[in-house]
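A.B. asks: I'd like to go over a predicted model; first the sequence, then the structure.
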Amino acid sequence: MTQFEMPAVDAVAGAAREILDTIKSDREFPAFRAASLEYSEDWQCFTGFPVVERWNLEADSAPLFEEGLRALALKAAVWGATGDDQAAEIPIAVPVDEMTHAMLAQSQLLARIAARSGVSIIHQTDQEHTDYRAGGYTHDCYRAAWGEPPARYWLDHEEVVRRRDVLAGLYQSIGMGRSGREHGITFAPAAA
């Protein structure tokens, strides 16, 4: 992140709090929240949510939704201060980033909310940074806005890599190669 002049932590935190409050007060926010959480039937990521210890969709989705909103608010605050898409792609923890994908899938709702709120929602996969670390810029901004982030979801990059290696070994043991990106399973025809 040294290639950008990053805005002051306190300024980002204050703007992020305002952005989050504005989004949550929008008339379509309840529909957006429900749609994002309903997305669960399509949550088949093998390396995002499963890095959360004892991951449980029903128990973790609502708190992780809040973390995803906070991440998007932080990114929008940085963009608001810099006008720079790359600077706004601050490091986000992998499970939190995965939740933002479920939220971004509700594109029409989110676009209308963002337009009414005057907020630019920033996310571009080829520019995203999932190398979040406690003590870094994102962590400092989050703490200034809302206090300490929940360590359950805001995992340091090195821990995510370690957990992904554990998962990859487990997946491989059941025939799932490349952490679920391929397999050699042959499906027999259904019995008539």
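C.D. replies: Structure's in. What do you need? Residues are numbered from 1 along each chain as shown.
A.B. asks: alpha carbons only for contacts and neighbour counts from here, please
C.D. replies: Noted.
A.B. asks: How about the residue nearest to the spatial centre of the chain: what's its closest non-neighbour residue?
C.D. replies: With distances taken as C-alpha atoms, centre = their mean, the residue of the chain nearest its centroid is residue 97 (2.0 Å). Distances taken as C-alpha to C-alpha, 6 or more residues apart in numbering place residue 68 nearest to residue 97, at 6.7 Å, with adjacent residues excluded.
A.B. asks: And the one you found, how far from residue 49?
C.D. replies: 12 Å (C-alpha to C-alpha, to the nearest Å).
A.B. asks: A further structure is provided below for comparison with the first:
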Amino acid sequence: MSAKSLPTADKVAERAREIHVAVHADEEFPAFVAASLKYDEDWTCYSGTPVISKYNQETDAAPLFAEGLRALCLKAAVFEMTGDENTAEIPIAVPVDEMTHAMIAQPQLLARITARVGVQIIHQTNQEHTDWRTDDYTHQVYRAAWGEPPARYWIDHEEVTRRLSILREKYAAAGFLNMGQAHVIEFGEMVPA
């Protein structure tokens, strides 16, 4: 985390709820949801949503979107109170973080919505923290804002690490190496157009 001190969980929770309500009420929110959920095959990642047991994009995308939005609202509230981007990059669970990538891939919609709401959405991959843990600061703030986060999506860092080692073995057996960043599959001759 940053050297800046974190605001109290209650203050962040209150502001995050306000941001969440305002984003939901925005006229372009339905388009933002539709665009984010349409980002389906493109946002497949070997180490994000696959850590969810028996993940199914059809049934998990909408509730995961809800969690991604909550995470972005928490980060926006922390940024608003600290003015520090690094401090605002509070730990987020890996699958939730992956959904935020689908959401921020809608830059025009998100920029217009957040401008009307009057907040900044904070996310920078090289500063993000996907080491969310039960009872950490993010968990405390989330709990104060919305109650207990759904365990299906908010998976503790150590459990994510365990599941990733299982996935790594399965991917390697199928010819996918380095968590999908390399493979040994040969496609043969190109079919003429």
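C.D. replies: That came through fine. For clarity, every value in this text was computed on a predicted model and none was experimentally measured.
A.B. asks: follow-up on the earlier one: ok, the residue nearest to the centre of the first structure - contacts?
C.D. replies: Counting by C-alpha atoms under 8 Å, 6 or more residues apart in numbering, residue 97 of the first structure touches 48, 68, 71, 130.
A.B. asks: now residue 36 of the first structure, what's its secondary structure?
C.D. replies: helix (DSSP: H, G, I helix; E, B strand; the rest coil).
A.B. asks: coming back round to it: from the contacts of residue 97 of the first structure, which land in helices?
C.D. replies: Per DSSP state H, helices hold the following members of the contacts of residue 97 of the first structure: 68, 71.
A.B. asks: and the contacts of residue 97 of the first structure, which two are the farthest apart?
C.D. replies: Based on C-alpha to C-alpha, the longest span within the contacts of residue 97 of the first structure runs between 48 and 71 and measures 15.3 Å.
A.B. asks: Tell me which helix or strand the residue nearest to the centre of the first structure sits in.
C.D. replies: helix 94-104 (DSSP states H and E).
A.B. asks: ok, now which ones touch residue 156 of the first structure?
C.D. replies: With C-alpha under 8 Å, 6+ apart, residue 156 of the first structure has these contacts: 93, 131, 132, 133, 134.
A.B. asks: Show me what it aligns to in the second structure.
C.D. replies: Under the alignment (TM-score structural alignment), residue 156 of the first structure pairs with residue 156 in the second structure.
A.B. asks: residues near residue 150 of the second structure, how many?
C.D. replies: 11 (other C-alpha atoms under 10 Å).
A.B. asks: Run through the strands of the first structure in chain order.
C.D. replies: Along the first structure, counting by DSSP state E, strands occupy 176-177, 182-183.
A.B. asks: quick one, which of those strands is nearest to residue 112 of the first structure?
C.D. replies: Going by C-alpha to C-alpha, the one of these nearest residue 112 of the first structure is strand 182-183, 36.9 Å.
A.B. asks: That closest one vs the second structure, average offset?
C.D. replies: In the superposition with the second structure, the average deviation recorded for strand 182-183 of the first structure is 0.4 Å (mean C-alpha distance after the TM-score superposition for the first structure).
A.B. asks: hmm, who's touching that strand?
C.D. replies: Contacts of strand 182-183 of the first structure (C-alpha under 8 Å, 6+ apart): 175, 176, 177.
A.B. asks: Please apply the same query to stretch 131-151 of the first structure.
C.D. replies: Residues contacting stretch 131-151 of the first structure (C-alpha under 8 Å, 6+ apart): 9-10, 12-14, 16-17, 70, 74, 90-94, 154-157.
A.B. asks: And the helices in the second structure?
C.D. replies: Counting by DSSP H, the helices of the second structure are 9-25, 29-38, 57-82, 85-88, 94-104, 107-117, 137-146, 157-173.
A.B. asks: now those helices in CSV, with distance to residue 1 of the second structure?
C.D. replies: Conversion of those to CSV gives the following (distance: least, C-alpha to C-alpha, whole Å):
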stretch, distance to residue 1 of the second structure
helix 9-25, 16
helix 29-38, 28
helix 57-82, 12
helix 85-88, 6
helix 94-104, 17
helix 107-117, 25
helix 137-146, 11
helix 157-173, 16
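A.B. asks: among those, which is nearest residue 191 of the second structure?
C.D. replies: helix 157-173 (27.1 Å).
A.B. asks: what's the average distance of that closest one to the first structure?
C.D. replies: Per aligned residue, helix 157-173 of the second structure averages 0.5 Å (mean C-alpha distance after the TM-score superposition for the first structure).
A.B. asks: List the buried residues for that helix?
C.D. replies: Within helix 157-173 of the second structure, the residues that count as buried by 16 or more other C-alpha atoms under 10 Å are 157, 160, 161, 163, 164, 167, 168, 171, 172.
A.B. asks: where's residue 124 of the first structure relative to residue 108 of the first structure, distance?
C.D. replies: Taking C-alpha to C-alpha, one finds residue 124 of the first structure at 17 Å from residue 108 of the first structure.
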